[in-house]
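In: I'll drop the sequence and a predicted model, then ask my questions.
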Amino acid sequence: MNKLAYAAVMTAFAQSVGAGADHHVFVVQDGASFHVPPQQGQPTRIQIVTLPPYAPEVQPAERLWALTDATVAN
């Protein structure tokens, strides 16, 4: 994945969900290097919320690792 591909995916996503003046869309993303800030091609109809770095407590999926690790180890 690179910035150009990510921008194309986000543009297609904005079109598919009908993002516009009357339909505001929030996308929560992590701090991956390929995420594109709004001034670099992000669709303006989508509001981006970036998670803080090193904050696993904000990711609900992180709680599942304890369950899977115990099963795999045993």
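Out: Yep, it's here.
In: Could you use CA atoms for every contact and neighbour count after this?
Out: OK.
In: Could you check what's spatially nearest to V49, not counting adjacent residues?
Out: V28 (4.8 Å; Cα to Cα, 6 or more residues apart in numbering).
In: Surely that neighbour is in contact with I48?
Out: Yes - between V28 and I48 there is a contact under Cα atoms under 8 Å: 6.1 Å.
In: the more surrounded of the two?
Out: For V28 versus I48, the count of surrounding residues by other Cα atoms under 10 Å is larger for I48: 17 against 9.
In: And here is the other one:
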Amino acid sequence: MTDETPDDTQARNRWLAIVATRIAATAGAVLGLILVARAHDWPTKGLGVAIVLAALYLMAVVPLALAHRWRSGGDA
């Protein structure tokens, strides 16, 4: 067994939060793609495209923002 320090636990929890954000964004993008593929009318397809774009934005920006916010060292 290894002894984890509070810093190790905090780092692991932050890493898990970033990974969970990426997984949620990926699931949203897949949901949007399914909606686009199965929709028969344009408003529903537009909603699917909007969901995909929002998920891609979430996937690209939020993990980087969290990593920047939680960066160790220096002024936060």
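Out: Everything's here; your move. Quick caveat, the model's predicted, so the values are computed rather than measured.
In: TM-score them against each other, please.
Out: The TM-score (TM-score structural alignment, normalised by the length of structure 1) is 0.31; 30 aligned residues with a Cα RMSD of 2.6 Å.
In: what packs against the longest helix seen in structure 2?
Out: For structure 2, the helix with the greatest residue count under DSSP state H is helix 6-38. Packing contacts for helix 6-38 of structure 2, counted by 3 or more Cα pairs under 8 Å, 6 or more residues apart in numbering; DSSP states H and E, involve helix 42-69.
In: Buried residues, stretch 27-36 of structure 2. List them.
Out: Using 16 or more other Cα atoms under 10 Å as the test for burial, stretch 27-36 of structure 2 gives G28, A29, V30, L31, G32, L33, L35, V36.
In: can you list the residues that contact stretch 47-62 of structure 2?
Out: 21-22, 25-26, 28-36 (Cα atoms under 8 Å, 6 or more residues apart in numbering).
In: Among the residues you listed, which pair sits farthest apart?
Out: Pairwise distances across the contacts of stretch 47-62 of structure 2 (Cα to Cα) peak at 22.6 Å, for the pair T21 and V36.
In: From A27 of structure 2, how far out is the residue lying closest to G32 of structure 2 once chain neighbours are set aside?
Out: Distances taken as Cα to Cα, 6+ apart put G48 closest to G32 of structure 2, at 4.4 Å, once the chain neighbours are dropped. Look at G48 of structure 2 and A27 of structure 2: by Cα to Cα, to the nearest Å, they are 13 Å apart.
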